[in-house]
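Chemist: Predicted model, plus sequence, below.
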Amino acid sequence: MYLLYVMGAILLGSTISRLLLGVPFNWALEMSQFILSAYYLLGGAYTMQLGGHVRMDLFYSRLAARKRAVTDAITVLFVIFYLVVLLGGGVSSTNYAIVYGQQNYSAWAPVLWPIKVIMTFGVFMLLLQCISSFFKDVAAARGRPIA
């Protein structure tokens, strides 16, 4: 949550520097993008744990609790598949960035491996939370909910 304050301070400092001193920070936009990426990828698993994700609710609320659990167990399998593919790509991309010292093509040219490590870790944590949700949904569908 505090990353948003860091991002705001970077953007505010860049704006003040550009307006008052006429010297913009050439790294501010990229750094704020990196911070925002870390914020939402690391927060995804925590938000899922708290049940804070938004659902498209046309028929879901009308279902009985066990049918909702079956629906959730089926749909989370698609999310798990997606996250496994995304994690594979993230590990590959992170490995490439570390081995070859990949840098962004900009005036600042930061190395990309730190943000790629954070992003891959966030995807991994979300995958673990989805697996946990799957087992909780299966247990609820069987009539034995897990706390």
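Modeler: On my side now, so go ahead.

Chemist: switch to C-alpha atoms for all contacts and neighbour counts from now on
Modeler: Fine.

Chemist: which residues does residue 66 contact?
Modeler: Applying CA atoms under 8 Å, 6 or more residues apart in numbering, we find residue 66 in contact with 140, 141, 142, 143.

Chemist: how much space between it and residue 107?
Modeler: Computed as CA to CA, to the nearest Å, the residue 66 to residue 107 distance reads 55 Å.

Chemist: tell me the strands in the protein, going along the chain?
Modeler: Assigned by DSSP state E, the strands in the chain number zero.

Chemist: okay, which residue is most central for it?
Modeler: In the chain, the centroid-proximal residue (CA atoms, centre = their mean) is residue 41; its distance is 1.7 Å.

Chemist: Can you tell me the closest non-neighbouring residue to that one?
Modeler: Here the nearest residue to residue 41 in space, its sequence neighbours aside, is residue 122; by CA to CA, 6 or more residues apart in numbering that works out to 4.9 Å.

Chemist: List the contacts of that neighbour.
Modeler: By CA under 8 Å, 6+ apart, the residues touching residue 122 are 38, 41, 42, 43, 44, 45.

Chemist: and the comparison structure, right after this:
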Amino acid sequence: MINKTTYNAPKPPGNAVVALIDNINLGVGRTLAWLTLLMVLLVALVVLMRTFFGVGSIALQESVTYLHATVLMLCLGYNLQQGGHVRVDVFYGRLPAVRKAWVNALGSVVFLLPFALFLVFASINFVTKSWAIGETSADPGGLPVVYLLKTLIPLSGILLALQAVSEIFRSLIKITWQHNTASPENNHQL
């Protein structure tokens, strides 16, 4: 019998990669979550300024849009890592863990990673042109940094691609490492 308090099971290969990528997206997600509070405060400020003072601010309204875009785009990888993505699990929910890992690995390789890389490469020219002209808001009084907003597109693709790699490694670890271990004590949660 193995004493669980003293036995240190060997770590599966790739576990460090999974942990590193997960920590990156976890840090991004937790940090950017605070922007939602800032968005609420800015919307309240816009409403108060219009209602009580009859004053509007295009820059303030656009800043809410920029913050929303930042949270939405840069937290795609975080959302995936947290399991918050939409999944049609009519069959998936009934599968054993190893088969779920196969579905996750194949889905990440065939659909998720290509989509994330497409997002990066398809947007590079778009973002480069925006930076080259120093694109600004089309609205008078708007924010002069549209190129920064557009930069979120390839960044979100990079973070999503990283998380896809993490999901692939996590699934492969589950398929190969945990599935092939004989002892239940070696089945560690990733």
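Modeler: It's in. What you see is a predicted model, and the numbers here were worked out from it, not measured in a lab.

Chemist: In the second structure, what residue corresponds to the residue nearest to residue 41 of the first structure?
Modeler: Counting by TM-score structural alignment, residue 122 of the first structure corresponds to residue 156 in the second structure.

Chemist: Residue 7 of the first structure: how many residues sit nearby?
Modeler: Residue 7 of the first structure has 20 neighbours, counted by other CA atoms under 10 Å.

Chemist: Residue 73 of the second structure -> the first structure?
Modeler: In the first structure, residue 73 of the second structure lands on residue 41 (TM-score structural alignment).

Chemist: who's in contact with its match?
Modeler: For residue 41 of the first structure, the residues meeting the contact criterion (CA under 8 Å, 6+ apart) are 119, 122, 123.

Chemist: Could you narrow those residues to those that are also in contact in the second structure?
Modeler: Checked against the second structure using both residues aligned by TM-score structural alignment, their matches' CA atoms under 8 Å, the contacts of residue 41 of the first structure keep these contacts: 119, 122.

Chemist: What is the equivalent residue in the first structure for residue 125 of the second structure?
Modeler: Across the two structures, residue 125 of the second structure finds its equivalent in residue 92 of the first structure, going by TM-score structural alignment.

Chemist: Against residue 109 of the first structure, how distant is the residue lying closest to residue 90 of the first structure once chain neighbours are set aside?
Modeler: In this structure, residue 90 of the first structure finds its nearest non-sequential neighbour in residue 120, 5.3 Å apart by CA to CA, 6+ apart. Remark: distance between residue 120 of the first structure and residue 109 of the first structure (CA to CA) = 21 Å.

Chemist: Who has more neighbours out of these two?
Modeler: Neighbour count, other CA under 10 Å: between residue 120 of the first structure and residue 109, residue 120 has more, with 23 against 13.

Chemist: which ones are touching that one?
Modeler: When the contact criterion is CA under 8 Å, 6+ apart, the partners of residue 120 of the first structure are 87, 90, 91, 94.

Chemist: just checking, which of these belong to helices?
Modeler: Restricting the contacts of residue 120 of the first structure to those inside helices, with DSSP state H as the criterion, leaves 87, 90, 91, 94.

Chemist: Among the residues you listed, the buried ones, what's the PyMOL command?
Modeler: Of those, the buried ones can be selected in PyMOL as follows, counting by 16 or more other CA atoms under 10 Å:
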select buried, resi 87+90+91+94
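
Chemist: Next, format the ones in helices among the contacts of residue 120 of the first structure as TSV and append distance to residue 113 of the first structure.
Modeler: Conversion of those to TSV gives the following (distance: CA to CA, whole Å):
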residue	distance to residue 113 of the first structure
87	15
90	11
91	11
94	6
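
Chemist: Helix or strand: which one has the closest residue to residue 78 of the second structure other than its chain neighbours?
Modeler: On the basis of CA to CA, 6+ apart, the spatially nearest residue to residue 78 of the second structure that is not a chain neighbour turns out to be residue 25, at 4.9 Å. According to DSSP states H and E, residue 25 of the second structure maps onto helix 15-53.

Chemist: among the contacts of residue 122 of the first structure, which recur in the second structure?
Modeler: For these, the contacts that persist in the second structure are 41, 42, 43, 44, 45, with contact defined as both residues aligned by TM-score structural alignment, their matches' CA under 8 Å.
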